[in-house]
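# using only what follows, build the 3D model:
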Amino acid sequence: MFIQPWDAALDEAEWQTWIAEGHDFGLLSVNGLLGRAPLTAPTHFVPDGERLLIHLARPNPVWESIEYDPNVTFTVIGDYAFVPGPWRAKPGTPADEGVPTSYYAAVQFVCLAHIVDEPEAKAALLRRQMAHFQPAGDHAPVEADEPPYGRMLSGIRGLTLEVREVRAKFKYDDHKPVEHRAAVADRLTDRDHALDEPTARQQRRRLNRIGPWKP
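Below is the predicted model:
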């Protein structure tokens, strides 16, 4: 992922907070076997210290590739919007000469994958996931030797992704003048399509922290 200086995370807390705010669904990318294309798998995940916890169905085709090469990337994308060219036209130039762009936040975790197959270890992984996604505890006990989940464990495999590197990008035109960024955020709010409003919030948040961009 290419990151311009003005698109970089301002600190580790920025991307960590963004993930913690509910961005817990991403795309697992694994290296393809020799002569084959890379494989991807969309899935929820749970941050757990320096690891990400996920599980996938046993028939998923990613397993053979992970066993061959456990180096993987997990990507989370959100708060994105298309910004039309006229919104970005420079002052004094025709609106139709403006160059469109995409705004988005993205965090990539470069990881070493560890497959979890032992039943109790899988149950422990699922308990951690359930505590994240169903904190009210409104589910049956997740135990390796008890129904209903015990008999289902053979149909899944767990993964702990040991995070080796984090690449975070917040692409919201932070190198543009303050007035320009504020105006685009207002236009996103007015348009209010799909993820326009959360995108506008990210742009305003970055604007408040950065102010005028200083190379």
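
# going forward, measure contacts between C-alpha atoms and count neighbours the same way
Will do.

# measure the closest residue in space to Pro84 that isn't next to it in sequence to Asp173 for me?
Nearest-residue entry for Pro84: Pro100, 4.6 Å, with adjacent residues in sequence omitted and distances by Cα to Cα, 6 or more residues apart in numbering. Relative to Asp173, Pro100 is positioned 11 Å away (criterion: Cα to Cα, to the nearest Å).

# hmm, back to that, surely the residue nearest to Pro84 and Arg88 touch.
Yes: between Pro100 and Arg88 a contact is recorded at 6.8 Å, counting by Cα atoms under 8 Å.

# now do the SS call for the residue positioned nearest the centre of the chain.
For the chain, the residue whose C-alpha lies nearest the mean C-alpha position (Cα atoms, centre = their mean) is Val76; its distance is 1.3 Å. Val76 carries the three-state label strand when classified by DSSP: H, G, I helix; E, B strand; the rest coil.

# and this one, please, so the two structures can be compared:
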Amino acid sequence: MLIQPWDAGLDDSEWQTWIADGHDFGLLSVNGLPGQSPTVVPTHFTSDGNDLLVHLARPNPVWQTIECDPNVTFTVIGDYAFVPGPWRAKPDTPPTDGVPTSYYAAVQFTCQAHIVDEPEAKAELLRRQMAHFQPAGDHAPVAVDEPPYGRMLPGIRGLRLAVTDVRAKFKYDDHKPVEHRTAVADHLTERAEGLDLPAARQQLRRVNRVGPWKS
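Modelled structure (predicted):
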């Protein structure tokens, strides 16, 4: 993805905090076999140190491709909003001359995929995911020899994605004047549709950190 200097993550803690703040669903992209298109799979994920953990159904078409080429990309997108042209018009121009844009946050992981097939290793992967998604522990034990999960383990395969590179983008008009960005955040808060409110929060957070853009 294209990352302009003013859209780039400010430091690693910025994207790490954003991911930890409930952004745990993304798109796994794997290269296609010769003559085939790439395959993209939407899925939840959890983190284990620097690795991402995923499990998918055994019939999923990604497995043959990953076995041939383990280089994959995992992309997480959120806090997006459409910003209409009049909100971005310069003060000395008609509102209709404003050019619309999209706001969003995105974190893209380049990874080496390692397939997890051994039953106990798959159970441990699921336990880590359940600890994240159901921390109250209101579920049956995830064990190889106990129902219901034991009999379901053969139907899935796990993926441990070893992250080799991270690219983060926070596209919220940081190159525009502070007054402009604050006014757009106000518009988003007033409209309050879809993900307008979290987009406004991201924009104001960046305003507070970046201030006036300096190249």
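
# on that earlier part again, neighbour count winner among Pro100 and Arg88 of structure 1?
Each of Pro100 of structure 1 and Arg88 has its neighbours counted (other Cα atoms under 10 Å); Arg88 has more, 21 against 15.

# just give the nearest non-adjacent residue to that one, would you?
Arg88 of structure 1 sits nearest to Gly98 (Cα to Cα, 6+ apart), 5.2 Å away.

# SS state for the residue of structure 1 most remote from its centre?
Here structure 1 reaches farthest from its C-alpha mean at Gly92, the gap being 37.9 Å by Cα atoms, centre = their mean. The three-state assignment at Gly92 of structure 1 reads coil, by three-state DSSP.

# would you mind measuring from it to His175 of structure 1?
Gly92 of structure 1 sits 19 Å away from His175 of structure 1, going by Cα to Cα.

# show me what Glu197 of structure 1 aligns to in structure 2.
By TM-score structural alignment, Glu197 of structure 1 lines up with Leu197 in structure 2.

# residues contacting that match?
188-189 (Cα atoms under 8 Å, 6 or more residues apart in numbering).

# which residues in structure 1 form helices?
When secondary structure is read from DSSP state H, structure 1 shows helices at 12-20, 62-68, 119-133, 178-191, 196-210.

# to Ala37 of structure 1, which of these lies closest?
For the helices of structure 1, the distance to Ala37 of structure 1 is smallest for helix 62-68, at 10.4 Å, taking Cα to Cα.

# which residues sit against the closest one?
Outside helix 62-68 of structure 1, the residues that touch it by Cα under 8 Å, 6+ apart are 30-33, 39-41, 72, 113.

# put the buried members of those into a ChimeraX selection.
Buried residues within those, by 16 or more other Cα atoms under 10 Å, are selected in ChimeraX with:
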select :30,31,32,39,40,72,113
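
# include distance to Ser154 of structure 1 when you put the contacts of helix 62-68 of structure 1 into CSV, please.
CSV is the format used below for the contacts of helix 62-68 of structure 1 (distance: Cα to Cα, whole Å):
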residue, distance to Ser154 of structure 1
Val30, 23
Asn31, 25
Gly32, 25
Leu33, 25
Leu39, 23
Thr40, 22
Ala41, 19
Val72, 24
Ala113, 19
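
# Arg58 of structure 1 and Leu159 of structure 1, how far apart?
Using Cα to Cα, one gets 11 Å for the distance from Arg58 of structure 1 to Leu159 of structure 1.

# tell me which of those two has more neighbours.
Neighbours per residue (other Cα under 10 Å) separate Arg58 of structure 1 from Leu159, with Leu159 holding more: 22 against 15.

# hmm, that one is touching Arg51, no?
No: proximity of Leu159 of structure 1 to Arg51 does not meet the contact threshold set by Cα under 8 Å, at 9.7 Å.

# could you count how many residues lie near Phe133 of structure 2?
Neighbour count of Phe133 of structure 2, defined by other Cα under 10 Å: 15.

# show me what contacts Leu159 of structure 2?
Each residue near Leu159 of structure 2 by Cα under 8 Å, 6+ apart is listed here: 53-56, 113-116.

# one more time with 6 Å, if that's ok
Contact partners of Leu159 of structure 2, counting by Cα atoms under 6 Å, 6 or more residues apart in numbering, are 53-55, 114-116.

# need the max-distance pair from these.
His55 and His114, at 11.4 Å, using Cα to Cα across the contacts of Leu159 of structure 2.

# with neighbour numbers in mind, choose between those two.
His55 (20 against 16).

# show me what contacts that one?
By Cα under 6 Å, 6+ apart, the residues touching His55 of structure 2 are 157-159.

# can we see that at 8 Å?
With contacts taken as Cα under 8 Å, 6+ apart, His55 of structure 2 has the following neighbours: 126, 156-159.

# go on, Val107 of structure 1?
Neighbour list for Val107 of structure 1: 15, 75-77, 166-169 [criterion: Cα under 8 Å, 6+ apart].

# need the max-distance pair from these.
Looking at these by Cα to Cα, the two members farthest from one another are Ile77 and Val166, with 13.5 Å of separation.
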